[in-house]
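# Got a sequence here, can you build the structure:
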Amino acid sequence: MNDKTDSQQSDAPTVAGGLIIPDLSAITTMQNDNMQKMTAAVQAASQGLQDIVAAQRTTLQQTIGNLQKSLNSSVGTAKIGQDATPDIQPEIDNLNLTVDNLSKAADTLTSSTSKSFDAINKSMEQSLATIEQVAQKFSSGG
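Coordinates of the predicted model:
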């Protein structure tokens, strides 16, 4: 067959033993596209998680460093007077800051995950619509 006939036949249903087989290339293309979208969504979620872990590591390192400095200062102050009580308010403020930063990281993870699932869901809905179109063509004979 010539090229023109081949390209015309690839778009039309194929007859095999009296059974009409529709062109399923659209489904194959859509599934490949879905796989690419899912891969991108997983990569985005993974990058978001890596960013969160890095931010948490930095936050905890800063927290520990600040806590050590503050404790050293409080102990020095307490040694000056026998009845002096160390001021631990800076430690409390530091820990509150840590909690706030970790909460922001959790929000980032939630947002990243939601975006990934939305992308996958949209892609799957498009695939199902394409499959439905092919099924309708198949059931109508072309």
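# okay, CA-based contacts and neighbour counts for the rest of this
Will do.
# Quick check: which element contains residue 15?
Following DSSP states H and E, one finds residue 15 within strand 14-16.
# Give me the next element, helix or strand, following that strand.
strand 19-21.
# Please report how far residue 67 lies from residue 80.
Residue 67 sits 20 Å away from residue 80, going by Cα to Cα, to the nearest Å.
# Just want to know which of the two has more residues nearby.
Taking neighbours as other Cα atoms under 10 Å, residue 67 and residue 80 compare with residue 67 leading, 19 against 9.
# and for comparison, fold this next one:
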Amino acid sequence: MTIEESLASARSHLRRLDPADAYAATAEQDTFIVDIRPDFQRREAGEIAGAIVVERNHLEWRLDPSSDARIPEAVHSGIRWILICEGGFSSSLAADALHKIGLRRSTDIIGGFHAWTAAGLPVERPASPAIPRRPGEGATTPV
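Modelled structure (predicted):
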């Protein structure tokens, strides 16, 4: 299977959101935007206010409610995790990985952070370098 086939397979069961719909969805209970971009991309381009930062390599561990390494928001498998990466490709594969561990409401943002900024949605410059987030720490501390 090629990466394009893998991506198409991953997206076939995701209810992907455009940036405006993702932004509006954050008003819903148990819905969170999760920024999976690496630190250097967030420092360079900015961050989404209110997004939870969990870099891709920690994602399943932090969002699985049965994991000892889960974040405080990961209280049950019905949480709607809306993932965002730089261009909307890695986030699709990551959302698929979350589906595979039972987090079936997970999805991603079409076009990623590029589309988010093109839509004129809010972006903040990070105040300081990222500090690794540990289980039990507040939602505004990056992972």
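# Would you report the TM-score computed for these chains?
With the length set by TM-score structural alignment, normalised by the length of the first structure, the two chains reach a TM-score of 0.19; 48 aligned residues with a Cα RMSD of 5.2 Å.
# hey, where'd the helices end up in the first structure?
Under the criterion DSSP state H, helices of the first structure are mapped to 3-11, 25-80, 89-140.
# Could you measure from the residue most central in space within the first structure over to residue 78 of the first structure?
Centroid-nearest residue in the first structure, with Cα atoms, centre = their mean: residue 45, separated by 2.5 Å. Note on residue 45 of the first structure: its distance to residue 78 of the first structure, by Cα to Cα, is 48 Å.
# With residue 138 of the first structure instead?
Separation of residue 138 of the first structure from residue 78 of the first structure (Cα to Cα): 85 Å.
# just residue 120 of the first structure next, same as before
59 Å.
# go on, residue 92 of the first structure?
Taken as Cα to Cα, the span from residue 92 of the first structure to residue 78 of the first structure is 18 Å.
# Looking at the two, which one has more neighbours?
Neighbour totals were compared for residue 92 of the first structure and residue 78, and residue 78 leads with 15 against 12 (other Cα under 10 Å).
# re earlier: among the helices of the first structure, which is nearest residue 19 of the first structure?
Among the helices of the first structure, helix 89-140 comes nearest to residue 19 of the first structure, with 10.2 Å by Cα to Cα.
# Residue 93 of the second structure contacts residue 9, doesn't it?
No: under the criterion of Cα atoms under 8 Å, residue 93 of the second structure makes no contact with residue 9, lying 9.2 Å away.
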